[in-house]
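[1] What shape does this take:
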Amino acid sequence: MICIVNFKTQMSYLLQKQWLKDAAEQYRDFDLWLAPTLPELNNYAGVQIVSQNISVTERTVGEISGDILNHLGIQYSIIGHLERRQLLNESTTIINGRLNSCFKHDITPIICLGVHSGPDLVLREFKSIIKKTSLINRDIVVVYESLQSIKLGYSTYSDVEMEAVYMMLHQYLEDLKISGNGPRTFKLIMGGHVDEEGIKLADKIGYDGVLIGDRYQNIDEFKVITEAIAL
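    Below you'll find the predicted structure:
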């Protein structure tokens, strides 16, 4: 299983550095991807450093370019995180620009979905993000987050909702692959204030991993997640 931990912006820089150091020193039997506020050189043992974002291909200011991520050895970037879409009004058109930037720099996008709930609307959201962009021979990671859970700070998603979205996205992407128009590989991740019970649910449904926020301030607090994944 993959566990993505997004540090966001509230955790101090020193705490983040300690988190990375401690995580690299511990053995685990799952893939741990960490997204610090400021991208770090991807050279921590046993840990994959991912970017919280990537700039569009056009000239911009104050964002991380794909060229910098390449220089740091970073292979994955989160795009379209729900908090950015809610607080910064980031549209699917902008997210599509970030998607194209990922592909231009051979970076695997971690595409976040969940502005709408329900499988049909989530699939429509995904189609809007990938519109006019070829997925052929690409690798992608798709995250479905429960927006309501993020807003309230606790799990509000149902087993039925999470399974229905998984089945819809999985079938759509498999059909694309069969038709020759789909990605080379894809992984589906469950997010939205995932806790220990959420990890069990994600595994039961078939998700390839989970997305965790910044509520675990150090590696000791994170042990509850580590133990839940190990079960």
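
[2] hey, let's count contacts and neighbours off CA atoms from now on
    Fine.

[3] hang on, residue 109 is in a helix, isn't it?
    No: the assignment for residue 109, made by DSSP: H, G, I helix; E, B strand; the rest coil, is strand rather than a helix.

[4] That one reaches residue 81, doesn't it?
    No: using Cα atoms under 8 Å, residue 109 is not in contact with residue 81; the gap is 11.4 Å.

[5] run this one through as well so I can compare:
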Amino acid sequence: MHKTQGESLDFVQSFKSQIENTNNQREVILCTPFTSLTVMSKNLHGGRVKLGAQNIHWEDKGAYTGEISGDMLKEIGVDYAIVGHSERRQYFGETDKTVNLRLKAAQEHSITPILCVGETKQQRDAGETEDIIISQLQKGLVEVDQNNLVIAYEPIWAIGTGDTCESSEANRVIGVIRQQLENKNVSIQYGGSVKPNNIDEIMAQSEIDGALVGGASLEPASFARIVNYQ
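    The predicted structure follows:
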């Protein structure tokens, strides 16, 4: 929940100028608040930066106050939607069942969902990391097309806590995630205190295809450095 429409516009104009020479093979997606999607769409149209939403509802319309449908998102040029982010699960009652419904709804509207999975510190300390993540995948991916999917591993205990997940450990867990998939080529990202000073090491890992970036994406130069990892 960051940036007004005006602030979003200022951000994207500065950010675009800093990735003009970035390798074209790198996909860049900005997942903005719903209020900024339209202004962002107009300013990103036809460019290399894709637009994503932070959530999507499973019904096309109805009495779901505060929710946004796939039709609404597609109309303004949204290509991606985050589904099951840890904050949605933690603060807003998201379950593996509702995550599954949202994933399928996104795909029905030709929107690529970014499925977030990850464990809490309590679960990690109890040695339950693999069991939790495998369960999230098994329940979340029922009848989901793995050819139109991105997955993000976000260890909840490493988000904004000062605790860091070692790159080698993130790589190991993402390898476990890949083993559960029918499509081994699904792009799997790491998300958890990704910053300019650790992105190079993260992206050097064999299993990690990309990064889901939170706080470090709010400043154009910071996010551009992440996109331009070495």
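
[6] Among residue 109 and residue 81 of the first structure, which residue is more densely surrounded?
    The neighbour count for residue 109 of the first structure versus residue 81, taken as other Cα atoms under 10 Å, is higher for residue 109 (27 against 20).

[7] what's that one in contact with, if anything?
    76, 77, 78, 79, 99, 102, 103, 139, 140, 141 (Cα atoms under 8 Å, 6 or more residues apart in numbering).

[8] could you redo the last one with a cut-off of 6 Å?
    Residue 109 of the first structure sits next to 76, 77, 140 when contact means Cα atoms under 6 Å, 6 or more residues apart in numbering.

[9] again, but for residue 35 of the first structure
    Contacts of residue 35 of the first structure (Cα under 6 Å, 6+ apart): 6, 7, 49, 50, 51, 52.

[10] Residue in the second structure paired with it?
    Matched by TM-score structural alignment, residue 35 of the first structure corresponds to residue 31 in the second structure.

[11] Skipping adjacent residues, who's closest to its match in space?
    Nearest non-adjacent residue to residue 31 of the second structure, counting by Cα to Cα, 6 or more residues apart in numbering: residue 52, 4.1 Å away.

[12] same thing with residue 20 of the first structure?
    Using Cα to Cα, 6+ apart, the closest residue to residue 20 of the first structure is residue 44 (7.3 Å).

[13] same deal with residue 217 of the second structure?
    residue 223 (4.5 Å).

[14] Mind telling me what that neighbour corresponds to in the first structure?
    Residue 223 of the second structure maps onto residue 222 in the first structure, by TM-score structural alignment.

[15] For that match, grab the count of nearby residues.
    16.

[16] What distance do you get for it to residue 19 of the first structure?
    Plainly put, residue 222 of the first structure is 10 Å away from residue 19 of the first structure if you go by Cα to Cα, to the nearest Å.

[17] Tally up the residues packed near the alignment partner in the second structure of residue 46 of the first structure, please.
    Under the alignment (TM-score structural alignment), residue 46 of the first structure maps onto residue 48 of the second structure. The local packing of residue 48 of the second structure (other Cα under 10 Å) involves 16 other residues.

[18] For stretch 141-161 of the second structure, buried residues please.
    Across stretch 141-161 of the second structure, burial judged by 16 or more other Cα atoms under 10 Å covers 141, 144, 146, 148-159.

[19] Good, we can wrap up now.
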